[in-house]
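> This is the structure alone, sequence omitted:
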């Protein structure tokens, strides 16, 4: 009888072992309920086929175990199917009153209890699942206990101690097996969940490591990372470039796993080795500025510590090329000194104007009292004084670096306001002006005085470059993101070699020019965030193009100037 009992237990445990192999693949999780239903059906039918009658009274059949387990893990559809199979196996017990009573109790007590318990079972923890499955096993045993009791009382051996003892053992084994099956299946599920979590964490860790390595590799900073023994674990291409002359035969991957001292010739004289050595010995972040050839580096070494026990697990060194920053800092210092000199020069030139005004006044007075043949000399003196005063005025305008007030204006309106003055200058020279203004034209934030000075300078330069009967053309153009002012003349043009120096202070192509007009125009344009370009062809003429950016505005907020 023990062999039969062991056989029933093994058959009842078949779904458990199969479940363990099935559940080991995460992609099969969705089909687990149906898989359990099939296995438990096979197990139930096998248990019924190999069932035996002990002492011709007790039917040894553990089909209830796969029935309960399959229903709880498979869900309500599987439970309904297994219940049909289970009911089909009860036909032999329905021949008398007690068998029919047990069947009725099964239908009205156990089946509802089983269906109600499925949802709570699937949401419960392991211990609660064991209690639910054990309770259902005892409840199912109790529904058919009347049949078993009737068989025992009507048999000659009803009160045989061996039969009672074995019946007790079978019941205990039955409950223990149900309890153990749940324990094993939950252990398998927990193992798979832990495996999935570990796999997910490993993937996340690997992705983070790859992103960090990629970041280190493409960062424009040399990075060297070593472990607590000084073994190189990572270095990027910038670090190899920094040591390229010292280890030209080694590639980056060849250096991984070697001591950091292989990166240089002498650790005693090498800042890299000194900083890493200090970091490995627990020093705080230490930085040094090192010059290697024509390149300046700022090198910083720091230790890497474990977050839990604060022990040193490695060190890192970063080196940043600050050559360009150093050069820019020196350039800023030079510009500050030049700015100071410019301010002093502006103050000096401003003070020069006062005695020059006195000199011009006395020269004019002497001209009025001098003979006629000497007045031309005094006129030359006053013209030169006026020219010097003009140079000083242009220089002061160029040297000023003050914040100017801006207002919303249209270039078309400013040009129209200047046209009477420009027409007067053109008529005196025997020249003409052609105007081509784009309409409508957006409003710009400009300083009215400076823009007028810009237009006057460019227009008068064009007039001075032309002979009599020349044509000066002023036009405005609007593009998608910019507005342009174009000033074109029909003069002699400017050669390519002179175009390069056109905006340099005190450089001029005119015999009596100061060389400050175009630099002043450039300064005005830059103050307004614009650009100025010049194109010229000798014998044809020159065109100055001034462009300003137009910020994108919605149709409701865009302001358009009317002519």
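Thanks, I have it. Note that the structure is a prediction, hence the values are computed from the model and not measured. Numbering: from 1, shown residues only.
> contacts, neighbours, all on C-alpha from now
OK.
> to the chain's geometric centre, what's the distance from stretch 90-101?
Once both centres are worked out by C-alpha atoms, centre = their mean, to the nearest Å, stretch 90-101 turns out to sit 73 Å from its chain's centre.
> Also stretch 315-328?
24 Å.
> how about it: buried residues?
Using 16 or more other C-alpha atoms under 10 Å as the test for burial, stretch 315-328 gives 315, 316, 317, 318, 319, 320, 321, 322.
> I'd like to know which of the residues you listed are part of strands.
Counting by DSSP state E, these place 315, 316, 317, 318, 319, 320, 321 in strands.
> Name the nearest residue to the first one, sequence neighbours excluded.
Leaving aside its chain neighbours, residue 315 sits nearest to residue 303 (4.2 Å; criterion: C-alpha to C-alpha, 6 or more residues apart in numbering).
> Show residues contacting the helix or strand containing that neighbour.
Element membership of residue 303, judged by DSSP states H and E, is strand 295-305. Contact with strand 295-305 is made by 271-272, 275-276, 278-280, 282-291, 311-323, 326, as judged by C-alpha atoms under 8 Å, 6 or more residues apart in numbering.
> Name the residues of that strand that are buried.
Within strand 295-305, the residues that qualify as buried by neighbour count (16+ other C-alpha under 10 Å) are 296, 297, 299, 300, 301, 302, 303, 304, 305.
> Grab the longest helix from the chain for me.
Counting by DSSP state H, the longest helix found in the chain is helix 161-218.
> helices or strands up against it?
Based on contacts counted as 3 or more C-alpha pairs under 8 Å, 6 or more residues apart in numbering; DSSP states H and E, the elements that helix 161-218 packs against are helix 2-23, helix 64-74, helix 126-143, helix 237-242.
> how far off helix 64-74 does that helix point, in degrees?
Going by axes from the mean of the first three to the mean of the last three C-alpha atoms, to 10 degrees, helix 161-218 is angled at 30 degrees with respect to helix 64-74.
> Can you show me the strands along the stretch 401-550 of the chain?
Under the criterion DSSP state E, counting those that start in this stretch, strands of the stretch 401-550 of the chain are mapped to 407-409, 432-436, 441-442, 444-446, 471-478, 482-488, 531-537, 541-549.
> Three-state assignment for the residue lying farthest from the centre of the chain, please.
No residue in the chain has its C-alpha farther from the mean C-alpha position than residue 156, which lies at 85.5 Å (C-alpha atoms, centre = their mean). Under DSSP: H, G, I helix; E, B strand; the rest coil, the three-state class of residue 156 is coil.
> Included below, for side-by-side comparison, is a second structure:
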């Protein structure tokens, strides 16, 4: 009984030695050093082969014999497993090492015992099964291992006991022990295959998870880059309304209103609070309700001097329930200004069309009335001439208002030509000086020595200069000085018309170019809007500088075309 227990201990020791290569193999996998040629086979199995060779050596060192003379050495397990898993050359080296170890320690000695204990006769089958073994599944690998392991162990166990079995015609304890050893070896081989495959499956799962994690991180970074590239102000909130993420454009938009806010500070606040200081209470409550309801919405809000279009949409969980809100804010301030200007232009065009339609009907009776007044004046006493003159002056004034109104309302394309601004001023100078002399005023010309040619509509520019010059003279008393100055400023030519009149208050300057707004008692409020319309048709601008009690200066800025022969003296 004691001998059997000792033999069982030796069997368990051999099982431990046979599986010792798994320790090295598992450690190597845990280090993440093994890479794969395909899903089932590592690129470099040298460590597995080395581990199996070490297990073969350990099993050989611990080898002994069971009752009945059975060779107790499970080195065949790591040897066969290593040959099946390894490439051909590595497997051939491992087979040679196993054969050599068996030759040195085989009991009993002799060529026949070495061939039986090493399973050398099964090597052709073993190497033939190596290729399909590498591509097989776990259970299939176990079956392929058993196809060579069972015959090998059967001969190792049964050959020394065949004579005893024939003589005894029965199974004694020794025969049962060696039979159990046979099946333990076969089952142990299956367990070793299962352990190897399980370890590899864990590595596969780990690699797959790492790949998914890396892909998820890359997709997140890619999405973040996309949101930063797209010129939209995007921000996300959780179910409590707190900001969870925002792109760079949204960060810049928030800093427009809160310059000291950092990304970290913004991410710790509720989204509705960002609008609390720049919208009215009703709009704030509306936005707060939108964020809390987690529904799609589209609202336009006024925030200080800016107008924003706010789009919101819920973020759905896998179950379909909202898990937050995504908000897109678009600055539509300029678009609203353009829309307002377009509406104004459309109304102005409509007024122009209406005016053009009725002008003929108005001017005809006015011409008839003026003609009859002249006839009546010739036949009336001279003391009535002053009355007739007043009526005809008012008719002429009404006709002038109609002309200005039409000029302002028309959206015609100007016919332009390259001309010298100084030539236009020189043609107008006698008319301006004559008007100034009648008023007891003087005119000064300060022109630049050389100006580039400008592409202008001469008739319109003359009307522009005359309107502004006469406005300046009307704003001055006798002995006032009207100055016309030209200068080159970068790629622009500036024409300054300055008077020494009473000046204009700053609160009135902003409305100077509004239709029908005037500071004169007899003005129509159409002269300056007409001037602005002419300048804009020439791609220019007007600047007004005025000081009450000192005078006013209108600066007309006109761009010129850069060319080699454009500069004229």
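The structure has been received and is ready for your questions. On a predicted model such as this, the values are computed, not experimentally measured, just so you know.
> Could you quantify their similarity as a TM-score?
Overall, the chain-to-chain superposition scores 0.58 on the TM-score scale (TM-score structural alignment, normalised by the length of structure 1); 472 aligned residues with a C-alpha RMSD of 6.3 Å.
> Single out the most deeply packed of the helices and strands packed on helix 161-218 of structure 1.
Among these, helix 64-74 has the highest mean neighbour count (mean count of other C-alpha atoms under 10 Å), at a mean of 25.
> By how much does it deviate from structure 2 on average?
The superposed helix 64-74 of structure 1 is, by mean C-alpha distance after the TM-score superposition for structure 1, a mean 3.6 Å from where its aligned residues fall in structure 2.
> Can you name the next helix or strand after that helix?
Assignment by DSSP H and E places the next element after helix 64-74 of structure 1 at helix 76-88.
> Now do that following helix against helix 64-74: the angle between them, please.
Angle, helix 76-88 of structure 1 to helix 64-74, by the same axes, to 10 degrees: 160 degrees.
> by contact count, what packs against the helix or strand just after helix 76-88 of structure 1?
Beyond helix 76-88 of structure 1 on the C-terminal side, the first helix or strand identified by DSSP H and E is helix 97-105. In terms of contact count using 3+ C-alpha pairs under 8 Å, 6+ apart, helix 97-105 of structure 1 is assigned the packing partners helix 126-143, helix 145-153.
> buried residues in stretch 527-543 of structure 2?
Residues of stretch 527-543 of structure 2 classed as buried: 527-535, 537-538, 540-542 (neighbour count, 16+ other C-alpha under 10 Å).
> Which member of these is positioned nearest residue 464 of structure 2?
Proximity to residue 464 of structure 2 was ranked across the buried residues of stretch 527-543 of structure 2 by C-alpha to C-alpha; first place goes to residue 531, at 5.3 Å.
> coming back round to it: need the ones in strands among the buried residues of stretch 315-328 of structure 1 in TSV with distance to residue 50 of structure 1, can you?
Putting those into TSV (distance: C-alpha to C-alpha, whole Å) gives the following:
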residue	distance to residue 50 of structure 1
315	70
316	71
317	74
318	76
319	79
320	81
321	84
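> Specify which member of those is nearest to residue 13 of structure 1.
When these are compared for distance to residue 13 of structure 1, the smallest value, 55.6 Å, is given by residue 315; criterion: C-alpha to C-alpha.
> wait, that closest one sits on residue 232?
No: look at residue 315 of structure 1 against residue 232 with C-alpha atoms under 8 Å: they stay out of range, at 9.6 Å.
> Spit out the residues that contact those two alike.
Between them, residue 315 of structure 1 and residue 232 share the contacting residues 225, 226, judged by C-alpha under 8 Å, 6+ apart.
> Residue 36 of structure 2: neighbouring residues, count only.
Other residues within reach of residue 36 of structure 2 by the criterion other C-alpha atoms under 10 Å amount to 12.
> mind listing what the residue lying closest to residue 561 of structure 2 once chain neighbours are set aside touches?
Nearest residue to residue 561 of structure 2 in three dimensions, chain neighbours excluded: residue 454, at 7.1 Å (C-alpha to C-alpha, 6+ apart). Contacts for residue 454 of structure 2 (C-alpha under 8 Å, 6+ apart) come out as 417, 418, 419, 420, 421, 559, 560, 561.
> Off-centre distance for stretch 147-161 of structure 1?
Centroid separation between stretch 147-161 of structure 1 and its chain, computed with C-alpha atoms, centre = their mean, is 79 Å.
> So which bits of it are buried?
Going through stretch 147-161 of structure 1 with 16+ other C-alpha under 10 Å, the ones that come out buried are 147, 148, 151, 152, 158.
> from what I can see the last one touches residue 152, true?
It stands for residue 158 of structure 1. Yes: Residue 158 of structure 1 sits in contact with residue 152 when judged by C-alpha under 8 Å, with a separation of 4.4 Å.
> hang on, the earlier thing: okay if I get the buried residues of stretch 147-161 of structure 1 as a markdown table plus distance to residue 344 of structure 1?
Written out in a markdown table, the entries for the buried residues of stretch 147-161 of structure 1 read as follows (distance: C-alpha to C-alpha, whole Å):
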| residue | distance to residue 344 of structure 1 |
| --- | --- |
| 147 | 120 |
| 148 | 120 |
| 151 | 125 |
| 152 | 125 |
| 158 | 127 |
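> Quick check: closest non-adjacent residue to residue 348 of structure 2.
residue 409 (5.8 Å).
> oh, I was asking about residue 306 of structure 2
Beyond its immediate neighbours in the sequence, the residue positioned closest to residue 306 of structure 2 (C-alpha to C-alpha, 6+ apart) is residue 333, lying 5.4 Å away.
> still on that earlier bit, wait, which of the strands of the stretch 401-550 of structure 1 is closest to residue 358 of structure 1?
Checking these against residue 358 of structure 1 by C-alpha to C-alpha gives strand 444-446 as the closest, at 36.8 Å.
> Tell me how far the closest one lies from the chain's centre.
Averaging C-alpha positions (C-alpha atoms, centre = their mean) puts strand 444-446 of structure 1 36 Å from its chain's average.
> now do stretch 406-426 of structure 2
Centroid separation for stretch 406-426 of structure 2 versus its chain: 47 Å, with C-alpha atoms, centre = their mean.
> Which positions in that stretch come out as buried?
By neighbour count, and taking 16+ other C-alpha under 10 Å as the criterion, the buried residues in stretch 406-426 of structure 2 are 406, 407, 408, 409, 410, 420, 421, 422, 425.
> Quick check: the aligned residue for the third one in structure 1?
Using TM-score structural alignment, the partner of residue 408 of structure 2 in structure 1 is residue 398.
> Surely its match is in contact with residue 518?
No: at 10.0 Å, residue 398 of structure 1 does not count as touching residue 518 under the criterion of C-alpha under 8 Å.
> how much space between the closest residue to residue 506 of structure 2 other than its chain neighbours and residue 562 of structure 2?
Nearest residue to residue 506 of structure 2, sequence neighbours excluded (C-alpha to C-alpha, 6+ apart): residue 546, at 7.7 Å. With distances defined as C-alpha to C-alpha, to the nearest Å, the gap from residue 546 of structure 2 to residue 562 of structure 2 amounts to 32 Å.
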